[in-house]
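Q: just the structure for this:
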Amino acid sequence: MKIDPAARPFTAVAAAPTLLAALGRRPRTALALGLLTAGVTLFFRDPDRTPDRAPVTDPDVVLAPADGMVVHAGPAQDGVAPEGEWQQVSIFLSLLDVHINRSPYGGRVVSVTHVPGRFLAAYRAASATKNERSEIVVERLVAGAPRRVVYRQLVGQLARRIVTRIHAGDDVATGERIGLMKFGSRMDVFLPPEVVLEVSKGRRAVAGETVLGRFPSASAVPGQAPA
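A: Model (predicted):
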């Protein structure tokens, strides 16, 4: 299984007492610490993903940016969304979830903004505006019309570090890896009103596979529902 390079310092720190216990001929302690080391390393696992219902080249599809539980899906929460009219999908990541993040929508990265803040529990609504976070804006032209999607990486009580590996001016594909959050966190995705949501609160999401919603097809005949 692929492990993200960000795991190296954490694995090294966790492995040091394991080695000392082994050298001290304390097999039970070494085994317990070895399992802990393996758990820390597996937190950074980076599995390959394949969309389950549409290819990543489909310009109408928005995919989940993170593994976890959908804790909100619908109109944007008051005071949380960017200016304008938006829908919001929020995904809470537990310690057991894969923490590699992916772009929910492909296009040109308009901006990447890091905002320092607090470390409230990521499942709380207040975390969206008070916690440390990175906000990413992606725009794409489809049939000459711009489509904009905004998403945020938010840290929680245990997640104290956001890694964002894209920058303004980059081109990203739908489902492309864009970074990770370390040790429990949340991702918010803000979608225009015309997007038809395909997830609801309580559903499990899989990054790069679960379809969050779809833009109306640019090729659809006016007055006729897309096939």
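
Q: for the rest of this, base every contact and every neighbour count on C-alpha atoms.
A: Noted.

Q: strands of this structure, residue ranges please.
A: For the chain, the strands defined by DSSP state E cover 61-63, 68-75, 87-93, 100-102, 107-115, 133-142, 145-155, 162-164, 171-172, 177-181, 185-191, 196-197, 204-205, 211-214.

Q: adding distance to residue 37 and mean neighbour count, write those strands out as a markdown table.
A: What follows is the strands of the chain, written out as a markdown table (distance: least, CA to CA, whole Å; neighbours: other CA atoms under 10 Å):
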| stretch | distance to residue 37 | mean neighbour count |
| --- | --- | --- |
| strand 61-63 | 32 | 27 |
| strand 68-75 | 23 | 21 |
| strand 87-93 | 21 | 24 |
| strand 100-102 | 19 | 23 |
| strand 107-115 | 30 | 18 |
| strand 133-142 | 28 | 19 |
| strand 145-155 | 22 | 21 |
| strand 162-164 | 21 | 18 |
| strand 171-172 | 33 | 18 |
| strand 177-181 | 19 | 22 |
| strand 185-191 | 21 | 28 |
| strand 196-197 | 39 | 18 |
| strand 204-205 | 27 | 18 |
| strand 211-214 | 34 | 21 |
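
Q: quick one: which of those strands is nearest residue 38?
A: strand 100-102 (17.4 Å; CA to CA).

Q: wouldn't residue 100 be in contact with residue 182 here?
A: No: Residue 100 is not in contact with residue 182 according to CA atoms under 8 Å; the separation is 9.0 Å.

Q: quick one more, to check against the first:
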Amino acid sequence: MTIHKEGYTSIAIVVLVIFVANALAHYFIPDNRFVIWTIYVLSFVLLVAILQFFRNPKRRIITDEKLILCPADGKVVVIEETEESEYFKDKRLQVSIFMSPVNVHINRNPVCGIVSFFRYHPGKYLVAWHPKSSTLNERTSIAVRTHTGKEILFRQIAGAMARRIVWYVQEGVEVKQGEEFGFIKFGSRVDVFLPLGTQVDVKIGDNVSGGLTVLGRFA
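A: Below you'll find the predicted structure:
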């Protein structure tokens, strides 16, 4: 397992803060062993937390054009028929995955194909499970048309803790199933909009892994 490139700056800042906090403790209260050891423990917990958040585990991803892979690690919180009003402007099957701070926050392409639509929207930072987070929060919308003509849309949505969405795609580029398309820092959500009739292989409450768990199968 390695550390994702998006974490380098955050980890460097945390290490600097830990160094300064420990140095100040030793300078101002050298004889208070309880406080110093408390700072040691808190420093260790903070360092472990930031390292695990930006972890980048190695994964062996098997591609299959008939399958739709989960784009993120997390828990399935929504499976419902809904109106997708930004791009398709029709009825779609929505599957939403909530990513807590302890999940891997790398986002992966559910399918292979050509990016047919991309938009970034600045916005609010409501909690990721809020019903209006998908339309009011900072987010991106990415549609991919597969080589068989099927088209899906997936949306990165920032949460209350997240303040930065990162993406690595743009309209017209070809993407490969399972490869990274972005990263969201801290708690967040990913919505996937599938054609009606798509077989969904997950259920609400399932814990899923990006690029490994099969989200569904095209009809």
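
Q: just give the TM-score of the two.
A: Once superposed, chain against chain, the TM-score is 0.89 (TM-score structural alignment, normalised by the length of the second structure); 209 aligned residues with a CA RMSD of 1.8 Å.

Q: picking that back up, I'd like the strands of the first structure written out as a markdown table, with distance to residue 27 of the first structure added.
A: Formatted as a markdown table, those follow (distance: least, CA to CA, whole Å):
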| stretch | distance to residue 27 of the first structure |
| --- | --- |
| strand 61-63 | 45 |
| strand 68-75 | 36 |
| strand 87-93 | 34 |
| strand 100-102 | 33 |
| strand 107-115 | 45 |
| strand 133-142 | 42 |
| strand 145-155 | 36 |
| strand 162-164 | 36 |
| strand 171-172 | 48 |
| strand 177-181 | 33 |
| strand 185-191 | 35 |
| strand 196-197 | 52 |
| strand 204-205 | 39 |
| strand 211-214 | 47 |
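
Q: and residue 43 of the second structure, what pairs with it in the first structure?
A: Superposed on the first structure with TM-score structural alignment, residue 43 of the second structure falls opposite residue 33.

Q: surely its match touches residue 20?
A: No: using CA under 8 Å, residue 33 of the first structure makes no contact with residue 20, being 10.1 Å away.

Q: so those two - more neighbours on which side?
A: residue 33 (20 against 13; other CA atoms under 10 Å).

Q: which residues sit in contact with that one?
A: Listed by CA atoms under 8 Å, 6 or more residues apart in numbering, the contact partners of residue 33 of the first structure are 14, 15, 17, 18.

Q: same question for residue 126 of the second structure.
A: 133, 136, 137, 159, 160 are the contacts of residue 126 of the second structure under CA under 8 Å, 6+ apart.

Q: tell me how far the third one lies from residue 219 of the second structure.
A: This points to residue 137 of the second structure. To residue 219 of the second structure, residue 137 of the second structure is 32 Å away according to CA to CA, to the nearest Å.

Q: what is the corresponding segment of the second structure for stretch 164-173 of the first structure?
A: Using TM-score structural alignment, stretch 164-173 of the first structure lines up with residues 167-176 of the second structure.

Q: and stretch 111-125 of the first structure, by the same measure?
A: Under TM-score structural alignment, the match for stretch 111-125 of the first structure is residues 117-131.

Q: how long is that stretch from one end to the other?
A: Terminal-residue distance, stretch 117-131 of the second structure (CA to CA): 24 Å.

Q: ok, and what's touching stretch 22-30 of the second structure?
A: Contacts with stretch 22-30 of the second structure, where a contact means CA under 8 Å, 6+ apart, come from 35, 36, 39, 40.

Q: buried only: go through those for me.
A: 36, 39, 40 (16 or more other CA atoms under 10 Å).

Q: list the contacts of stretch 208-219 of the second structure.
A: Against stretch 208-219 of the second structure from outside (CA under 8 Å, 6+ apart): 59, 61-62, 66-76, 106-110, 177-179, 197-202.

Q: kindly report the same for stretch 82-93 of the first structure.
A: The contact list for stretch 82-93 of the first structure (CA under 8 Å, 6+ apart) reads 66-77, 81, 99, 122-123, 184-193, 205, 212.

Q: which residue sits farthest out from the middle of the first structure?
A: residue 25 (42.2 Å; CA atoms, centre = their mean).

Q: so what's residue 204 of the first structure closest to, chain neighbours aside?
A: residue 69 (4.6 Å; CA to CA, 6 or more residues apart in numbering).

Q: quick one: what's aligned to the one you found in the second structure?
A: Matched by TM-score structural alignment, residue 69 of the first structure corresponds to residue 75 in the second structure.

Q: check contacts around that match.
A: Neighbouring residues of residue 75 of the second structure by CA under 8 Å, 6+ apart: 97, 98, 99, 204, 205, 206, 207, 208.

Q: would you mind checking which of these is nearest to residue 51 of the second structure?
A: residue 99 (16.4 Å).

Q: spatially central residue in the second structure, please.
A: Centroid-nearest residue in the second structure, with CA atoms, centre = their mean: residue 105, separated by 4.1 Å.
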